[in-house]
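K.L.:
sequence plus predicted model, see below.
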Amino acid sequence: MASSITHRFVDVNGVRLHIAEQGQGPLVLLLHGWPESWYSWRHQIGALAAAGYRVVAPDQRGYARSDQPSDVGSYTLLHLVGDVIALIDELGEEQAVLVGHDWGAPVAWTTAMLRPDKVRAVAGLSIPPILPGGLVPPSITRTQYGEGFYQVYFQQPGVADAEFAKDIPTSLRRFLVGASGDNPLGKEPRPLVVPEGLGLLDTMPESPELPAWLTEEDIQVYADDFALHGEQAFTGAFNWYRNIERNNELLAPFRGRGIDVPALYVVGDRDMVTTLRGPDGLSVGDLLRGAGGPGNPMSAVAPQMRAPVVLPGCGHWTQQERPTEVNTALLDFLTGLDAPATR
């Protein structure tokens, strides 16, 4: 029987990270997204540990109980990949399977691209492999969606930071519900755009009740950890967005390089990410409709990618909204890594 979740701190790559861990066996690292923490994997940790894996879920740099460096430039993808590699080494392991959601997915994909020697396999939830920089830079997205596009809005120093830190539980409640498949404004996914003169949370009104997958206790767990950073509760998290342009510049030498390890992509059909377009004009939804076909960009980036798993009715919070389906997909993927080749 798997042990219970334990918590501790580790010093890696110049930062102190909080980690949650459970189980023994091959290492699986679970990398959360924005604005979350290790707790977003609460439904996966025990299930994977019970299946025979050593599962570790860190609070990534800038988040929750982990260190929040003051320098905005300390949040590039190269720093984040460095944290992952250093964590694998600190845990005494040679390799890990990486599973990332939201921002954790670009970290996982980029780590697999840069260090396939340390990554046994990789799975991304919500965000597909957009290489080499992880996300399309603001110099492109602002022409596609305008100055109100949420990633452009986040570039303004202190603005979104203050908006979200004003009332942390309310901010988290509105955003978690608003970006889910159960949002009260309708089921069709759409890009997040902030109207002039408003804040992002103004586009996400309070829901009369929480969806079944989210409780007030869940929200409070997140809120208590973010509150540890006071008025800077979300600044470290927003600093990830403030390096998107720089990521594309720093990783330019790797343009054209792909992911050479087994890969899996899981996304909800109500996730707003499915509506976002790349520089080529194709949306994530377009890629999914053509996944596996000749010349499909997703297959070209990760030749060993399994067939994408699309979850009906699921919004952005993949592993929280559909824990059973996500656990099944991950366990099938992990089991397949050890299965003998059939071709």
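P.N.:
Nice, thanks for sending it over.

K.L.:
C-alpha from now on. contacts and neighbour counts both.
P.N.:
Fine.

K.L.:
all strands of the stretch 1-150 of the chain, in order?
P.N.:
6-12, 15-22, 27-31, 54-58, 96-101, 119-125 (DSSP state E, counting those that start in this stretch).

K.L.:
what lies in contact with the fourth one?
P.N.:
Which is strand 54-58. Residues from elsewhere that reach strand 54-58, judged by C-alpha atoms under 8 Å, 6 or more residues apart in numbering: 17-32, 37-38, 41, 45, 48-49.

K.L.:
which of those residues are buried, as a ChimeraX select command?
P.N.:
Buried residues among the contacts of strand 54-58 (16 or more other C-alpha atoms under 10 Å), as a ChimeraX selection:
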select :17,18,19,20,21,22,23,24,26,27,28,29,30,31,32,37,38,41,45,48,49
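
K.L.:
the structure to be compared is supplied as follows:
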Amino acid sequence: MAEHIQIPTPAGTFDALSAGPQDGRPVLLLHGFPEAAQQWTEQLAVLGGAECHAVAPDQRGYSPGVRPEQVLDYRMEELVGDVLSIAGHLGWDRFDLVGHDWGAAVAWATAAAHPDRVRTLTAVSVPHPDPFGDAVRGDEDQQQRSAYMRVFRTAGAERTLLDDGARALRGIYGGAVPQHHVDDYVQRLSEPGALTAALNWYRAMRYGGGRIGPIAVPTLYVWSTEDVAIGSTAALATADHVTGPYRFEMLEDVTHWIPEQAPEALSRMLLEHLLAHQG
């Protein structure tokens, strides 16, 4: 059973879930949109049982204690800084990094910029940002899949998602996420300022710093064939952007919500990846 903890950093205090022994192998798990640390419940249990010290924070904007109002405060460099601050408070010089959706984007950027800190990378759903950006610009299929991002950046996105009992927000999960998780996410994001903070991740994309370059750390990338947001073009091209040991896994008949829809398969692959790279 994961325990709720708080992690103080210069940016504010993050809420988090923690499992496993304090002296276990450090693993940090980053959630995506529109979710929270709870999405990693199954993986936290498995990692804790494998004597890892697994921590999943509610990221910037999702933790009430770290919810700045300015869009610029949600640039990737700030999100990567949060990862390092959290690891620093936990006393982790090196750690295994896992991310899903937006959390995967942050994990890719962290591994690219700080390979000395990241022992292994596990990215779920979202591919390496460089081929993904290329696909968004030049691949018609990915352009159609990513059209929702323009909606999320509009001024009225909050109202669109929360109107009619948050019908549109609930629809994002597509029936693939456990209902009690959906109810929790919707409740959290219905709090004043919470959804704006989460959407500011998308609004800050225009301030991105460009390409992140190749990944040198051992990397596992897990993609699913029924992911409506991520097409195969960038998923398959990711191999060309990892110079370290690379493993690509494709899950058939699974949607974007891999950690919750296919928890056993993901947990198995994650543990295999960690065991394969002990150094």
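P.N.:
Alright, I've got the coordinates. In this text, all values refer to a predicted model and were calculated from it rather than measured experimentally.

K.L.:
switch the strands of the stretch 1-150 of structure 1 over to a markdown table; also include distance to G258 of structure 1.
P.N.:
Listed next are the strands of the stretch 1-150 of structure 1 as a markdown table, based on distance: least, C-alpha to C-alpha, whole Å:
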| stretch | distance to G258 of structure 1 |
| --- | --- |
| strand 6-12 | 27 |
| strand 15-22 | 29 |
| strand 27-31 | 20 |
| strand 54-58 | 25 |
| strand 96-101 | 16 |
| strand 119-125 | 13 |
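
K.L.:
what is the neighbour count of the counterpart of T219 of structure 2 in structure 1?
P.N.:
When structure 1 is aligned by TM-score structural alignment, T219 of structure 2 is paired with A263. When neighbours are counted by other C-alpha atoms under 10 Å, A263 of structure 1 registers 25.

K.L.:
how about the helices in the stretch 51-200 of structure 1?
P.N.:
77-90, 104-114, 138-145, 150-153, 159-165, 168-178 (DSSP state H, counting those that start in this stretch).

K.L.:
contacts only, for the residue nearest the centre of structure 2.
P.N.:
By C-alpha atoms, centre = their mean, structure 2 has its centre lying nearest to G103, at 1.7 Å. If you count contacts by C-alpha under 8 Å, 6+ apart, G103 of structure 2 has them with 29-32.

K.L.:
closest to T110 of structure 2 among those residues?
P.N.:
L30 (11.5 Å; C-alpha to C-alpha).

K.L.:
touching, that closest one and W108? I think so.
P.N.:
No: checked against C-alpha atoms under 8 Å, the pair L30 of structure 2 and W108 is beyond contact range at 11.1 Å.

K.L.:
quick one, which of the strands of the stretch 1-150 of structure 1 is nearest to S74 of structure 1?
P.N.:
With C-alpha to C-alpha as the yardstick, what comes closest out of the strands of the stretch 1-150 of structure 1 is strand 15-22 (10.2 Å).

K.L.:
by how much does the closest one deviate from structure 2 on average?
P.N.:
Strand 15-22 of structure 1, aligned to structure 2 and superposed, deviates on average by 1.3 Å (mean C-alpha distance after the TM-score superposition for structure 1).

K.L.:
in structure 2, which residues correspond to that strand?
P.N.:
Counting by TM-score structural alignment, strand 15-22 of structure 1 corresponds to residues 12-19.

K.L.:
go on, stretch 51-63 of structure 1?
P.N.:
So stretch 51-63 of structure 1 sits over residues 50-62 in structure 2, by TM-score structural alignment.

K.L.:
next, the buried residues of the matching stretch.
P.N.:
For stretch 50-62 of structure 2, burial by neighbour count (16+ other C-alpha under 10 Å) applies to 51-62.

K.L.:
ok, the closest residue to P137 of structure 1 other than its chain neighbours to Y150 of structure 1 distance?
P.N.:
In this structure, P137 of structure 1 finds its nearest non-sequential neighbour in E245, 4.8 Å apart by C-alpha to C-alpha, 6 or more residues apart in numbering. Separation of E245 of structure 1 from Y150 of structure 1 (C-alpha to C-alpha, to the nearest Å): 15 Å.

K.L.:
likewise for A49 of structure 1?
P.N.:
Taking C-alpha to C-alpha, one finds A49 of structure 1 at 36 Å from Y150 of structure 1.

K.L.:
next: A96 of structure 1.
P.N.:
32 Å.

K.L.:
next: Q95 of structure 1.
P.N.:
35 Å.

K.L.:
what's the answer for D167 of structure 1, then?
P.N.:
19 Å.

K.L.:
when these two are compared, which one has more neighbours?
P.N.:
Using other C-alpha under 10 Å as the criterion, D167 of structure 1 and Y150 rank with Y150 on top: 22 against 12.

K.L.:
just give me the match in structure 2 for that one.
P.N.:
By TM-score structural alignment, Y150 of structure 1 lines up with Y148.

K.L.:
what sits against the counterpart of C314 of structure 1 in structure 2?
P.N.:
In structure 2, the residue paired with C314 of structure 1 is V254, using TM-score structural alignment. Residues near V254 of structure 2 by C-alpha under 8 Å, 6+ apart: 224-227, 261-262.
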